[in-house]
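Peer 1: coords below, sequence missing:
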């Protein structure tokens, strides 16, 4: 049998198929029809137009694929189209949020804003900045990390390397409970202790609440990283007569240090935007206070809340709130980039 005959027979067995550009054509047609339906139906929201276009895309994909390729292949294409529609639905709000924050935050975000505090500047007046809030956030999050990260890592080491019996089950249970605890509850817990000892608001109190929120995240991420370390490495070290504590310190932790560091960074990013505990415990301060152990402080989430709450009829406060939001997003983004860099740097190298 000739090569041409074999190719024709294989093509017949495969059946007809849509061209590679067909998904793009269906997307374009769905968008046009969605806009037309929205205009004719008097729908003002572009979100509704997008949802209609997404529905038309899925239906159009199934109808066209079923007529050309058959129902079985059409179902496969519908599943793929649903994944893409879900991806777009998830990405559009994120892109919209970043766009709005950047477009409104750059109005007053400059070196002056980052290096000056509000001081005696009224919320309705232009000027001032978030320097005091930036200092407060760095100190409070830094102290919370110094408290929460070591406790979380040591707890995870206990659960993976030593934890057996009822105590380990109880610790695991409480870690699971703390993972879902609302941030306001952590703030109220520290506030109750402050009331017992008749203490005034200060920055370290906010750090304690943030540490409570941080610890379960660190425990869970570290626990998963330690479980990924092969048992062969532990057994080889123990077979050489190395004590278990030294095996953990010299073998287990260095092997998983990349993942542990990434988990700690993500936990820091998670607590950096908390507002409720800071509002209860730190109280806010327009002036610079570099001492977290005495007097009220500010923080970026609290600064954003206060400026937005006092922005009625005052564009200056409204712009400062967006500029502080952009600063906070940049801080969290930098932490995530650092976490990814450390994870890639410390990832196990595979030989050829």
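Peer 2: Cool, the structure landed. The structure presented is a predicted model; accordingly, all values stated were derived computationally and were not measured. Numbering: from 1, shown residues only.
Peer 1: contacts, neighbours, all on C-alpha from now
Peer 2: Will do.
Peer 1: Can you tell me what sits against stretch 110-121?
Peer 2: With contact meaning C-alpha atoms under 8 Å, 6 or more residues apart in numbering, stretch 110-121 is reached by 127-134, 286-288.
Peer 1: got a markdown table for those residues, with secondary structure, distance to residue 206 and neighbour count too?
Peer 2: As requested, the contacts of stretch 110-121 are exported to a markdown table (DSSP: H, G, I helix; E, B strand; the rest coil; distance: C-alpha to C-alpha, whole Å; neighbours: other C-alpha atoms under 10 Å):
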| residue | secondary structure | distance to residue 206 | neighbour count |
| --- | --- | --- | --- |
| 127 | coil | 27 | 17 |
| 128 | coil | 24 | 23 |
| 129 | coil | 22 | 27 |
| 130 | coil | 18 | 28 |
| 131 | helix | 18 | 24 |
| 132 | helix | 15 | 26 |
| 133 | helix | 13 | 29 |
| 134 | helix | 14 | 24 |
| 286 | coil | 17 | 21 |
| 287 | coil | 18 | 17 |
| 288 | coil | 17 | 20 |
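Peer 1: here comes the other one, which I'd like you to weigh against the first:
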């Protein structure tokens, strides 16, 4: 509610607006939460989760009524929607915070040197030792090989679609990329198993199929490729056309314009898409189980013999009957998340250094 006072002679007019004090919002929140607890626990219809939900609804209603009485309907709608947006943000953050807290609280038990420097080879059910060194090596090699294969193919494919592709052929490529985006990981693993392990690998191993980390990397490449292509394509389309036109007007060739102008401009978004694909690949279990075997011994050679990974290690330890296995599983999960976080931060810093200054 807005009121304008008449100015005195020789004075300029002033606009005075009533405003609800900040302490009133805290009071409304306390009353809403108390009323919600009385309703939920008094009637026995739910616990603390339902209490928070009902309290949020009552808080929004109370904010609208209180602000409408003091500041007017327009300000009440604005305050209510702002509170709703902030509440949605908090609700979206809560699951992430819960996951992080669960990983950290449960993963610290085995966060020691033995976990990172030993493998599970010759570790029995009653042995509290054993670590994920072999799984860490396998994850780094498999994801690294998959990234070396997929990143150039995905980025170059997106460049072709955006900068050079025309007609039905480009539509077909984009269609199949969209289809590949929804392929389950088990299907990618079966494809590599049928093609590489059972058909190609016997040529190099006296007719016997070979499970290897490289086969797992091929399966991860199938999963990473559509994500990189689609994310890179969208980032390249966001590059303003005047940047390209200005470069062409100066006589710069198209390939150099792409390399020096387009890609550096879209690089932060491209890196984000690449890191999303790497995070997905690092967390896949089914392809590694199908084509790499998941050995408990240390294997530095990704082209020969079975190899494990962190995601597969978590899966195996979570289903192990040993009372020491859950702690290993939680620490391996924390290690996997920390590894992806470190790679993401490093990639973001590298992209920031190489982008075009504004």
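Peer 2: Alright, I've got the coordinates. Every value quoted in this text rests on a predicted model; they were computed, and no experiment measured them.
Peer 1: re earlier: ok, of the contacts of stretch 110-121 of the first structure, which one's closest to residue 2 of the first structure?
Peer 2: Of all the contacts of stretch 110-121 of the first structure, residue 134 has the smallest distance to residue 2 of the first structure: 76.1 Å, by C-alpha to C-alpha.
Peer 1: The second structure: which residue goes with that closest one?
Peer 2: In the second structure, residue 134 of the first structure lines up with residue 136, judged by TM-score structural alignment.
Peer 1: quick one: its match and residue 311 touch, right?
Peer 2: No - here residue 136 of the second structure lies out of contact with residue 311, judged by C-alpha atoms under 8 Å, at a distance of 9.5 Å.
Peer 1: Which part of the second structure matches the strand or helix carrying residue 206 of the first structure?
Peer 2: Using DSSP states H and E, the element containing residue 206 of the first structure is helix 203-227. The alignment of helix 203-227 of the first structure onto the second structure (TM-score structural alignment) spans residues 213-237.
Peer 1: Please dump the contacts of stretch 110-121 of the first structure into CSV; it should also carry distance to residue 107 of the first structure for every row.
Peer 2: Shown next, in CSV, are these (distance: C-alpha to C-alpha, whole Å):
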residue, distance to residue 107 of the first structure
127, 12
128, 13
129, 13
130, 14
131, 17
132, 20
133, 19
134, 18
286, 21
287, 23
288, 23
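Peer 1: I'd assumed residue 288 was in contact with residue 308 of the second structure.
Peer 2: Yes - with contact defined as C-alpha under 8 Å, residue 308 of the second structure counts as touching residue 288 (7.2 Å).
Peer 1: Please enumerate the shared neighbours of these two.
Peer 2: 213, 294.
Peer 1: what comes up buried for stretch 10-26 of the first structure?
Peer 2: 23, 26 (16 or more other C-alpha atoms under 10 Å).
Peer 1: swap in stretch 300-310 of the second structure?
Peer 2: 302-310.
Peer 1: ok, and the closest non-adjacent residue to the residue nearest in space to the middle of the second structure?
Peer 2: The residue lying closest to the centre of the second structure (C-alpha atoms, centre = their mean) is residue 276, at 5.5 Å. Nearest residue to residue 276 of the second structure, sequence neighbours excluded (C-alpha to C-alpha, 6 or more residues apart in numbering): residue 227, at 7.8 Å.
Peer 1: Check residue 223 of the first structure too.
Peer 2: Nearest non-adjacent residue to residue 223 of the first structure (C-alpha to C-alpha, 6+ apart): residue 156, at 4.9 Å.
Peer 1: Looking at the second structure, name the residue matched to the one you found.
Peer 2: Counting by TM-score structural alignment, the partner of residue 156 of the first structure is residue 158.
Peer 1: ok, now residue 104 of the first structure?
Peer 2: Using TM-score structural alignment, residue 104 of the first structure pairs with residue 106 in the second structure.
Peer 1: The residue nearest to residue 276 of the second structure and residue 278 touch, don't they?
Peer 2: No - with contacts counted by C-alpha under 8 Å, residue 227 of the second structure stays clear of residue 278, the gap being 9.6 Å.
Peer 1: and residue 93 of the first structure, what element?
Peer 2: Applying DSSP H and E as the criterion places residue 93 of the first structure in helix 71-105.
Peer 1: List the superposition-based mean deviation of that helix with respect to the second structure.
Peer 2: Compared with the second structure after fitting, helix 71-105 of the first structure has a mean deviation of 1.6 Å; criterion: mean C-alpha distance after the TM-score superposition for the first structure.
Peer 1: Only the buried residues of that helix, if you could.
Peer 2: Buried positions in helix 71-105 of the first structure, judged by neighbour count with 16+ other C-alpha under 10 Å: 74, 77-78, 81, 85, 101-102, 104-105.
Peer 1: what's the answer for stretch 40-59 of the first structure, then?
Peer 2: By 16+ other C-alpha under 10 Å, the buried positions in stretch 40-59 of the first structure come out as 49-50, 52-59.
Peer 1: ok, the closest residue to residue 107 of the second structure other than its chain neighbours to residue 300 of the second structure distance?
Peer 2: Leaving aside its sequence neighbours, residue 107 of the second structure sits nearest to residue 331 (C-alpha to C-alpha, 6+ apart; 4.0 Å). Distance of residue 331 of the second structure to residue 300 of the second structure, computed by C-alpha to C-alpha, to the nearest Å: 22 Å.
Peer 1: With distance to residue 201 of the first structure as new columns, can the buried residues of stretch 40-59 of the first structure be given to me in a markdown table?
Peer 2: Formatted as a markdown table, the buried residues of stretch 40-59 of the first structure follow (distance: C-alpha to C-alpha, whole Å):
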| residue | distance to residue 201 of the first structure |
| --- | --- |
| 49 | 49 |
| 50 | 48 |
| 52 | 52 |
| 53 | 52 |
| 54 | 51 |
| 55 | 53 |
| 56 | 56 |
| 57 | 56 |
| 58 | 55 |
| 59 | 58 |
